[in-house]
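Visitor: Below are the sequence and a predicted model; questions follow.
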Amino acid sequence: MEKVGKTTLSQLEQKMVTGQYVLFFSADWCPDCRFIKPFMPAIEEDFPQMTFLAIDRDENMDLARELDIFGIPSFVVYQDGKEQGRFVNKDRKTKEEVEKFLTNFTK
């Protein structure tokens, strides 16, 4: 998973012009984020057509605010620069829930 440093929405959108991306918002202090992180390599392996970007919410508060990311961990799917869907809430997410969400965007 590619870690994204401090960035702006404009910079991120330029990066995601073509292809399918999954933005994974989390923070080190978040227990629900720590719960899902060990499953992320398997999730990535199950969805090889998607590029996963890890975004530290605390390092990117302005970006999170612009994208209405108020709960973490959160997942946002982009296709060719346009948002396709999101799994955003403050609840713990299981591997199965994340994969069910991502399946909605496979071709």
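Guide: Arrived safely, thanks for sending.
Visitor: Please make it C-alpha for all contacts and neighbour counts, starting now.
Guide: Noted.
Visitor: Check for me that Tyr21 belongs to a strand.
Guide: Yes. Under DSSP: H, G, I helix; E, B strand; the rest coil, Tyr21 falls within a strand.
Visitor: quick one: it from Glu99, how far?
Guide: Using CA to CA, to the nearest Å, Tyr21 is found at 14 Å from Glu99.
Visitor: Of these two, which one has the most company?
Guide: Tyr21 (24 against 15; other CA atoms under 10 Å).
Visitor: Tell me which residues touch the more buried one, please.
Guide: By CA atoms under 8 Å, 6 or more residues apart in numbering, the contact set of Tyr21 is Met50, Thr51, Phe52, Leu53, Val77, Tyr78, Gln79.
Visitor: so who does the last one touch?
Guide: It stands for Gln79. Met16, Val17, Thr18, Gly19, Gln20, Tyr21.
Visitor: Could you find the closest non-adjacent residue to the second one?
Guide: Once flanking residues are discounted, Val17 sits nearest to Gly81: 4.4 Å by CA to CA, 6 or more residues apart in numbering.
Visitor: Comparison target below:
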Amino acid sequence: MKEITSVEMFKESIQKPTIAMFTAGWCPDCHFIAPHLPEIEDMHNDYQFVSIDRDQFIDLAVDYDVMGIPSFIAFDRGEEIGRFVSKDRKTKEEIDTFIRGL
């Protein structure tokens, strides 16, 4: 998963089919799902996956109404095409179902 290091990088990334994961280093639910992310990426190789540190890019989190993490937003051609955003812990199966439903 590619880590976003600038707003410009984020804006460029979402021009292609992208799953953006908002996360934070202190987030226990983010650490819970981390071991499953490579498998999720392999299952959905028609998307690129990027990671955004919510604390580092709080303005992006606010712009996309992300308060709970981890949260997943799908983009294509710069437009949001779906979201899996909640305060609850996410499972591999729930993330897979979200992506398959796009």
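Guide: Looks like it arrived, so ask away. Note that the structure is a prediction, hence the values are computed from the model and not measured.
Visitor: now what about the TM-score between them?
Guide: In this superposition the chains share a TM-score of 0.93, using TM-score structural alignment, normalised by the length of structure 2; 102 aligned residues with a CA RMSD of 1.3 Å.
Visitor: Widest-spaced pair of the contacts of Tyr21 of structure 1?
Guide: Greatest spacing in the contacts of Tyr21 of structure 1, by CA to CA: Leu53 and Gln79 (13.3 Å).
Visitor: Kindly provide the distance from the equivalent of Leu23 of structure 1 over in structure 2 to Ala34 of structure 2.
Guide: Using TM-score structural alignment, the partner of Leu23 of structure 1 in structure 2 is Ala20. To Ala34 of structure 2, Ala20 of structure 2 is 14 Å away according to CA to CA.
Visitor: These two: which has the busier surroundings?
Guide: A count of neighbours by other CA under 10 Å puts Ala20 above the other of Ala20 of structure 2 and Ala34, at 25 against 13.
Visitor: Assign a three-state SS to the most centrally placed residue in structure 2, would you?
Guide: Centroid check for structure 2 by CA atoms, centre = their mean gives Met21 as the closest residue, at 1.7 Å. Of the three states, Met21 of structure 2 takes strand under three-state DSSP.
Visitor: quick one: the helices in structure 2?
Guide: Ranges of helices within structure 2 are 7-13, 28-33, 37-43, 58-63, 92-100, based on DSSP state H.
Visitor: still on that earlier bit, which one of the contacts of Gln79 of structure 1 is nearest Asp62 of structure 1?
Guide: Closest approach to Asp62 of structure 1 among these (CA to CA): Met16, at 18.3 Å.
Visitor: so the closest one sits right up against Gly81, yeah?
Guide: Yes. In terms of CA atoms under 8 Å, Met16 of structure 1 counts as a neighbour of Gly81; the distance is 5.0 Å.
Visitor: Now which residue in structure 1 aligns to Ser51 of structure 2?
Guide: So, by TM-score structural alignment, Ser51 of structure 2 is matched to Ala54.
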